[in-house]
Every structure is written in structure tokens, then in C-alpha cells.
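J.: quick one, fold the following:
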Amino acid sequence: CKDVEAVAVNPRRAGGRTWGWCLVLGLGLMLAGLVVVGFYLYRHFIPVRDDIDDDGDELMLSGASAPLLRLEEDVEFDLDYSVSLINVPVPGFEESDPAEIVHDFQRLLTAYYDVNLGKCYVIALNTSIVMPPRNLFELMINIRRGTYLPQTYLIHEQLVVTERIDDVDELGFFIFRMCNGKPTFRLQRRPQPLAMEKRSLENCHKIRHFASTMVVETVICEQD
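T.: A predicted model of the protein is given here:
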């Protein structure tokens, strides 16, 4: 049983090496796993399964109680420099922050700018859940053409702040442009997200975005 709903998406720029796309992504995961993914919006049912990334970090899939979510983001690609620039506006659901995100495959870094907090966070790029810009660009084209129907999962990762970064010059042009003049911090992944102390969980913020065939919910926590 499959429902199909069309969502109009137009490129922000038609020429040059940088391409802009408006990605509209709807996501709902229920007991059997309801999946909705955009350019054209498709709905179908898939089984929910656990997953582990290449670094051995446990990635948790949302369960039966997950609400129907709608995620919107603008994506630009600089294919020459292998960079994806993602802008997530104010979400239409609670407990997720608007953000700007840089995935830099030359520097192998990801940077998040949490708009609500006015802070930048930097971590090593997780290539197990983030597609290279050219691959993601081609995936979006194929979705738009209807030649590929991805089975998209909502995946959770938990990151913790470790130290402040005083010099953002060394992080490359794209991250510098986003984070210059803002408090910037380094992150590390927690190998066992469920083992986080309750006290630490009180100071956490979520950012959801689409960067491959998966929607990633990144939880960034500051330890007291």
C-alpha cells in the first residue's frame, strides 16, 4: 500500500558550481516504520531495524510513539570544494532548533550553528551517515525524476561538548564564514548514548536534517 504526494521543488541557482535546492522532507516513523521523503513526497511502510555506524557508535531508530514530522531545509552544493551547506529554518515541531550546517569533505569536518543558541559546534565528519555532496546532489535529482525511491530512516546521534575553539581560521573557509565571531566548541560522539547521565540530558538541544538516505537527529549536550 503506497501513497504518493507531490511537492514542488525548484533549484535556487541554475548555473555555476554551486547548486541550491529546497528540500522538503516529511518524516513519520510508526511501528512498521512510516517513511516520507521529498522533492516528490512518497509514503510507504518499511520494517524498523537497529543500525550501527562504521565507527561502532550505536544509532537508535525512533519507535512506535514517534509523531509525524515535517522537515524543511535549503541545500547548496559546492561540488568543486566538496561541501554541502544546509539551512534548516524554524521547524514546525517542538524540541528541534533552526540551524545552519556545513559538511566539508575536504576538511572532513561538520559544523553546526544553532540559531537559537547563537553557538557553533564542530566535529569530525561522520561519513557513515552523511553523503558526499556530489552523491547527495545526484540522489536528489533521481528522487525528483522518480527514478529512485529511498527508504529513509530517522537516526539519532548524541554528541557532547568537550572544549572551546578559539581560532576558527584553521577550520576552513566555509566553517570560518559561518562561525566567525560566534562562540565555537568542539564535539565528540558518545559511544553509548543511552548511558548519558540524567544531569547532562537537561542541557541538550536537537537539530534534525537530511544529508543522505537518512534523516539525522543530532542531540548536542553540554556537561555541567
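
J.: alpha carbons only for contacts and neighbour counts from here, please
T.: Fine.

J.: just give me the longest strand of this structure.
T.: Counting residues, the longest strand found in the chain (DSSP state E) is strand 153-164.

J.: what distance separates it from the centre of its chain?
T.: Chain-centre distance of strand 153-164: 11 Å, with C-alpha atoms, centre = their mean, to the nearest Å.

J.: following up with a second sequence; could you model it the same way so I can compare the two?
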Amino acid sequence: MTIITKPVSEKKGDKLVVPLVRYAVSPSQTNLDEVETGSTLSLQRRAHRVSNLTTCCLLLTALSVVGLGIIGGSFLYDQYIKVQRPSRFTGYAQIPYNKDDMLNDDPSYNMETTDQWLAAEFKSPYFQEEFEIDDDYEKIDVPDFKNGRNGRFIHDFNTNTTGIIDITGNRCFVMPLNRENVLPPKSLFDLIHKMWDGYYNVDTKVVRQTMRVVTPAITDPKTIGSYIGRECDGKPIYKLETYIGGVVKRSADLHDEAKFAQFAGKGITEVDIINLEDITEYERH
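T.: Okay, here's the model as predicted:
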């Protein structure tokens, strides 16, 4: 039996240590056989230079991201941070009387004493309205309009109907919504805030509507919309139609008592019901 042993001079810990880099391979040495034994290959990678077109693309991309961020931030600010109209707004506003229309109603006035006449007749150059504004309707209370009846207007934009609640007579009137004189909810809300900020240059020209009541009373409140129907629950409801012409007998003392007025953003609308006395007689029987 033959036993093979290592030379005595070879130690267990001896290892072949090769330096990481001894020679650099020149580009001309393409054959590994030409590389000296024991040498280490040093591989070099040539750096790629970024082109001007790539730089411009990256710059445009960065500017686009920043622009989108600014636009998105502005949108979020307008929608969630900036004060917006709530789903239901309640408040009041003082509406200035229109001097020309009011003075022309009295032929005895003197332009030289306009201020004294206003002070004596109106006691205040403004009348007050209370507002409740939602996305689909407007409720306007007018408790103290000069030469007008205490009433409440409800404008239903879903059914295009205006309801007038006669608080004194405990009855309701309905007629088509006149969008020429009634601002939509959002526009009316914005106008009220401008008035709160001191902007009183609003249109207060008086627009008169002569209407007549149609009998009999409406029996189904569902036909006039939920908002008006809820306010008129338990009250007789009458339809109003535009008065075309003709002779109507009525007491002169009830002229102002048969008038409802409101400001809904475009002028002061006066609704004059010419046959209110007939309704009073109708309800007695």
C-alpha cells in the first residue's frame, strides 16, 4: 500500500494569494492567452454621456409635475379649504329702497325735499329680508316692506314654481317661477355676501306684476312641489295667473293689503293681487 503525503515544507494555511490587480489589459489584448499568468483582468466601462435632448425631456417632465401640483392644490383649496356655500344657508340682508319708484308713487312729493320725505315715510332707507337658500330652492321672508303685505316667498327650481305664503290671511298662492327676476340659489348667495361686504350697488328697480286668483283651491299639494307643499300644509292653496285686462271692482283701502313684494336678486318684484277680496268672500262660504 502506497501512502501519498504532502511535502513537509507545505503548510496547511498556505494559499495562493493573487493580487486583485497586477496588470491592466490594453484594448489590443483581445486574446486571454496573451495575458500573463497570474495577472488580474481590469475591466473598464466607458461612461455614457447624457444627451441634450434627454436633459430637456427631464426638465419638461419636472415642470409638468410642478404645474399639475399647483393646479391640483388650487382645486383642493377652492373645494375644501376656501369658504364655500353650505348645503343650506340662512341669513338676512338689508335691501335699499328704490327712491325713484317710491317717490313717483306719490304725486305730491317735491324733489327738493326728497330726503325729508323719505325720512318721514320710510324711517329707514332699507328694508330687511330673511333668506334660506338650498341647492334647489330659496325661501325669502319679507316682514316689513313698505306698502306691502307680510309674506314669504318660496322659489322651487325643481318644479319652476313660486309660492307666496300669505301669513296674515293664512293661505298660499302659487304661480310660475320668473327666472328673469329671481336669481338661482348660488348667484343669490354670492350677491348676499357682496352686500355684507358693503357692496350695495344692486338693482332695486321695482317690477310690478298684476295677478288674479283662480278658484277653486288646489286639492293636491303634490302638484306644487315638496318645498312649497310643506310650507303650505294645512292652508288653502290658490293658483295665480297674470291679469290681462278688464274692469275689476275692489276697495281702494285694500290696495296695499293685496300686494306682496320681494327682492330676489334682480329688482324688487311687487305682486299685486287684484281680486283678493273675492277670495275672502269665497272662503267664508
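
J.: TM-score for this pair?
T.: In this superposition the chains share a TM-score of 0.68, using TM-score structural alignment, normalised by the length of structure 1; 175 aligned residues with a C-alpha RMSD of 2.6 Å.

J.: that older thread, run through the neighbouring helices and strands of the longest strand of structure 1.
T.: Counting contacts by 3 or more C-alpha pairs under 8 Å, 6 or more residues apart in numbering; DSSP states H and E, strand 153-164 of structure 1 is packed against strand 58-61, strand 184-189, strand 214-221.

J.: tilt between that strand and strand 214-221?
T.: Here the directions of strand 153-164 of structure 1 and strand 214-221 differ by 30 degrees (axes from the mean of the first three to the mean of the last three C-alpha atoms, to 10 degrees).

J.: which part of structure 2 lines up with the helix or strand just after strand 153-164 of structure 1?
T.: For strand 153-164 of structure 1, the following helix or strand on the C-terminal side (DSSP states H and E) is helix 173-179. On structure 2, the counterpart of helix 173-179 of structure 1 by TM-score structural alignment is residues 226-232.

J.: stretch 124-143 of structure 1 too?
T.: Aligned using TM-score structural alignment, stretch 124-143 of structure 1 spans residues 176-195 in structure 2.

J.: now the helices for structure 1?
T.: Remark: helices assigned in structure 1 by DSSP state H are 133-145, 173-179, 198-201.

J.: in a markdown table: the ones you listed, plus mean neighbour count and distance to residue 162 of structure 1.
T.: What follows is these, written out as a markdown table (neighbours: other C-alpha atoms under 10 Å; distance: least, C-alpha to C-alpha, whole Å):
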| stretch | mean neighbour count | distance to residue 162 of structure 1 |
| --- | --- | --- |
| helix 133-145 | 17 | 28 |
| helix 173-179 | 18 | 17 |
| helix 198-201 | 12 | 13 |
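
J.: out of the ones you listed, which comes closest to residue 113 of structure 1?
T.: For these, the distance to residue 113 of structure 1 is smallest for helix 173-179, at 7.2 Å, taking C-alpha to C-alpha.

J.: contacting residues around that closest one?
T.: Helix 173-179 of structure 1 has contacts (C-alpha atoms under 8 Å, 6 or more residues apart in numbering) with 100, 102, 104, 111, 113, 119-120, 168-169.

J.: again, 7 Å this time
T.: Helix 173-179 of structure 1 has contacts (C-alpha atoms under 7 Å, 6 or more residues apart in numbering) with 102, 111, 120, 168-169.

J.: just the buried ones from these?
T.: 102, 111, 120, 168 (16 or more other C-alpha atoms under 10 Å).

J.: can I get these in TSV with distance to residue 146 of structure 1?
T.: Formatted as TSV, those follow (distance: C-alpha to C-alpha, whole Å):
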residue	distance to residue 146 of structure 1
102	27
111	31
120	36
168	41
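
J.: nearest to residue 221 of structure 1 among the residues you listed?
T.: Looking across these and measuring by C-alpha to C-alpha, the closest to residue 221 of structure 1 is residue 120, at 12.8 Å.

J.: so which residues of structure 2 form strands?
T.: 88-96, 126-134, 137-142, 151-156, 161-166, 171-176, 206-218, 237-242, 259-263, 268-273.

J.: okay if I get the ones you listed as a markdown table plus distance to residue 74 of structure 2?
T.: Formatted as a markdown table, these follow (distance: least, C-alpha to C-alpha, whole Å):
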| stretch | distance to residue 74 of structure 2 |
| --- | --- |
| strand 88-96 | 25 |
| strand 126-134 | 26 |
| strand 137-142 | 29 |
| strand 151-156 | 33 |
| strand 161-166 | 37 |
| strand 171-176 | 40 |
| strand 206-218 | 41 |
| strand 237-242 | 47 |
| strand 259-263 | 34 |
| strand 268-273 | 38 |
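
J.: before we move on, back to that, and the buried ones among the contacts of helix 173-179 of structure 1, which two are the farthest apart?
T.: Pairwise over those, using C-alpha to C-alpha, the maximum falls at 102 and 168, 13.6 Å.

J.: any shared contact partners between these two?
T.: By C-alpha under 7 Å, 6+ apart, no residue touches both residue 102 of structure 1 and residue 168.

J.: what does stretch 206-219 of structure 1 rub up against?
T.: Outside stretch 206-219 of structure 1, the residues within contact range by C-alpha under 7 Å, 6+ apart are 95-97, 99, 129-131, 136, 150-159, 204-205, 220.

J.: buried subset of those?
T.: Buried members of these, counted by 16+ other C-alpha under 10 Å: 96-97, 99, 129-131, 136, 150-159, 204-205, 220.
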